[in-house]
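1. what's the 3D shape of this:
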Amino acid sequence: MHILFICRSKVGFDQNISPIVKNQGDSLVKNGHQVDYYLVGKGVVGYVQLVVGLRRLLKTNRYDIIHAHYSITSIFTTLAIPGRKLVVSLMGSDTERKGLMLFFIKIFSRYCWSKVIVKTERMKIRFNSERITVLPNGVDFDHFSILPKNEALAAVGFSADKINILFLADSTRKEKNVGLARDAVSLLHDHSVVLHEIYPVSHKMVPYYLNAADVLVLPSLYEGSVNIVKEGMACCTPIVSTDVGDVRENISTAAGCFIANGHSADFSKKIKEAILFGKKTDGREHIKHLNSCAIAERLVLVYKSVLKS
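-> Predicted coordinates:
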């Protein structure tokens, strides 16, 4: 199957493609499919160029499936190629759309997009369309696995004499709520505990950071299907997270992983518990069903259903 992914350009990542989108594309390639990418530039100009550029691309290239990622990109893709079958993935940030934007997402979901993929049941309820299917992001178990701690520490430059807390997200984004992690670490009153705020980082290096960390923290206000938490579980890293996206269903039964509320005192308490846990978790065992190859097979079934419709 020849598939075209349409997504925003993300400067600083491999090939300027969001790791979430790239991981999904790579898993389809591993399963024997061909995936091309159309990257949308910044701002209004980027979306206008999408309309013109996509039409030009499709005049000379044939794709079995066109798959757009994120709501605004998907809306402009529909404007570029009205009447074409289109698979759309809505992400965590799309769950917080309000007002006119939320109205447009619901209208396009119900009447324009052939199939809409969301990451969690919460998202499905919010958008409320018969065309919606829930398909979480998968994890590449070959890439994300347990590495020797000393090797990981050396690779990322963390000190073996410190307790290393990892925040691996864009701290400038309000919804990532880095202030909660900073306050929680400060409340520990322990100078041996260091919070590392890492962003951006190459996909190749993420397993090293996860294996070097004593605790991975996710203090977000909202998320969809949280890749970094699942990747942390695949590396068996202790995790403290707020109750967002699909985190609870993935980590709630894993020893060494903790759900905290949005208050710094509770988040700090859970970090301390994770530090005291002091070893690798059994997280990998809890997410075997999220192996990226298995998720890719389910995605192909979605594509086939669209082609048959």
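
2. okay, CA-based contacts and neighbour counts for the rest of this
-> Will do.

3. Grab the nearest non-local neighbour of the residue nearest the centre of the chain.
-> When CA atoms, centre = their mean is applied to the chain, the residue found nearest the centroid is Asn227 (4.0 Å). Closest residue to Asn227 apart from its sequence neighbours, by CA to CA, 6 or more residues apart in numbering: Asn137 at 6.7 Å.

4. Following up with a second sequence; could you model it the same way so I can compare the two?
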Amino acid sequence: MRVLNLVTTPRSRFYRQQVEALTGHGVEETTLAVPGHHEYGESDNGRTVFDYARFLPTVLRHAAGNYDLVHANYGLTAPHAVLQARLPVVVSLWGSDLAGRYGQVSRLATRFADAVVVMSEAMADDLGRDCHVVPHGVDLDMFRPEPTGAARDRLGWRDDARYVLFPYPQGRAVKNYPRADRVVDAARDRVDGDLVLQSVQGVDHEDMATYFNAADVLLLTSRREGSPNVVKEALACNLPVVSTDVGDVRERVAGVTASRVSDDDDELADGVVEAVGVDGAPDGRAAARTVGRERCTERLLDVYRSVLDAA
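-> This is a model prediction of the structure:
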């Protein structure tokens, strides 16, 4: 199977992992990225309408080659995919491309796609058409439980404190660090010992497992998400999760000990207090297995096959 991938940036960690996993299953791919400046993890700063316009001839030229389908990864590449008439089209929406400022572009383009992949049932409901729900998978070999003490030793964290992990830089507005700070402050007087809110910046992805294993709870206060991998990765390390009701987090943490989803600050603080004081064996890894990378890769391959069978 030969796939022409369209992306806004090939540096996306999720995208690189997807390509690696599909290549392991025999998929041959070529990646085309929208020209112009783009900082991964930020808004589409620096890009102009002209950049997207001059991307179209490149897509049309490659689509005339020896490919089986076009996969538009992120909604802003979907118009380019559907404007070529030769190959079947799969469009993947990642979250901000549906809920963000350019959501209408994604909605319009997906009407002409052969299949649409979204990260969560909530996104499918929002889009209002038949979709395949295939979240980004988590690497269960990279993210696995280890003793808390060993992880804290590597990070230089204290053994006598409780750590609430905010898994993003403080400055990313959509992740809403000020709310996390308020929630932890509200919980602080109800916890024995020091309660530390620990943000993360400049950490290599493979090192995040150490942070998950060193912390007592993951706190997510995002304003919007699709299917946040930090939640799945934390669960794979048996770290409880307390989160705002965004994306598919409620589905991911259903039934997981000491994990909670709420849009109320007091309830989020209650969740933090419960998580740092919980007794008994954690059980998040069992929930994470349902979104392991291998399983999610197979589901995406099934989407490809269904599109090709219908062509």
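
5. what's the TM-score here?
-> Once superposed, the chains reach a TM-score of 0.85 (TM-score structural alignment, normalised by the length of the first structure), with 296 aligned residues with a CA RMSD of 2.5 Å.

6. Burial check on the residue nearest to Asn227 of the first structure, number of neighbours?
-> Neighbour count for Asn137 of the first structure, taken as other CA atoms under 10 Å: 23.

7. That one reaches Cys293, doesn't it?
-> No. Using CA atoms under 8 Å, Asn137 of the first structure is not in contact with Cys293; the gap is 10.7 Å.

8. Just tell me what Val230 of the second structure corresponds to in the first structure.
-> Using TM-score structural alignment, the partner of Val230 of the second structure in the first structure is Ile228.

9. need the contact list for that match.
-> Leu168 (CA atoms under 8 Å, 6 or more residues apart in numbering).

10. For Ile17 of the first structure, see how far away Ala265 of the first structure is.
-> For Ala265 of the first structure, the distance to Ile17 of the first structure equals 37 Å [CA to CA, to the nearest Å].

11. Helix, strand, or coil at the counterpart of Val256 of the second structure in the first structure?
-> Aligned by TM-score structural alignment, Val256 of the second structure pairs with Ala254 of the first structure. Here Ala254 of the first structure is recorded as coil under DSSP: H, G, I helix; E, B strand; the rest coil.

12. Now the match of Val230 of the second structure: which helix or strand?
-> helix 227-234 (DSSP states H and E).

13. show me where the stretch 201-311 of the second structure has helices.
-> Ranges of helices in the stretch 201-311 of the second structure, per DSSP state H, counting those that start in this stretch, are 208-214, 229-236, 249-253, 265-276, 284-288, 293-310.

14. The longest one: how far from the chain's middle?
-> Think helix 293-310 of the second structure. Counting by CA atoms, centre = their mean, to the nearest Å, helix 293-310 of the second structure is centred 19 Å from the centre of its parent chain.

15. just the second one next, same as before
-> Centre-to-centre, helix 229-236 of the second structure and its host chain are 10 Å apart (CA atoms, centre = their mean).

16. and the residue nearest to the centre of the first structure, what is it in contact with?
-> Asn227 of the first structure touches 20, 137-139, counting by CA under 8 Å, 6+ apart.

17. any chance of the residues you listed in CSV, plus secondary structure?
-> Shown next, in CSV, are the contacts of Asn227 of the first structure (three-state DSSP):
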residue, secondary structure
Ile20, helix
Asn137, coil
Gly138, coil
Val139, strand
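
18. Which of those residues are still contacts in the second structure?
-> Checked against the second structure using both residues aligned by TM-score structural alignment, their matches' CA atoms under 8 Å, these keep these contacts: 137-139.

19. how about the helices in the stretch 1-150 of the first structure?
-> With DSSP H, counting those that start in this stretch as the criterion, the stretch 1-150 of the first structure has helices spanning 19-30, 43-60, 71-80, 99-111, 121-127, 149-156.

20. would a markdown table of these with distance to Leu195 of the first structure and mean neighbour count be doable?
-> Output for the helices of the stretch 1-150 of the first structure, formatted as a markdown table (distance: least, CA to CA, whole Å; neighbours: other CA atoms under 10 Å):
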| stretch | distance to Leu195 of the first structure | mean neighbour count |
| --- | --- | --- |
| helix 19-30 | 23 | 19 |
| helix 43-60 | 33 | 13 |
| helix 71-80 | 33 | 20 |
| helix 99-111 | 36 | 15 |
| helix 121-127 | 31 | 17 |
| helix 149-156 | 14 | 16 |
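
21. how about the ones you listed, which one is nearest His191 of the first structure?
-> helix 149-156 (18.6 Å; CA to CA).

22. And the contacts of that closest one?
-> Counting by CA under 8 Å, 6+ apart, 159-160, 208-209, 211-212 sit against helix 149-156 of the first structure.

23. Equivalent analysis for stretch 45-58 of the first structure, please.
-> By CA under 8 Å, 6+ apart, stretch 45-58 of the first structure touches 38, 40-41, 73, 76-77, 79-81.

24. what's the counterpart of His33 of the first structure in the second structure?
-> Aligned partner of His33 of the first structure by TM-score structural alignment: Val27.

25. In contact with the nearest residue to that match once chain neighbours are set aside, which residues?
-> Leaving aside its sequence neighbours, Val27 of the second structure sits nearest to Met1 (CA to CA, 6+ apart; 5.2 Å). Neighbour list for Met1 of the second structure: 26-28, 67-68 [criterion: CA under 8 Å, 6+ apart].
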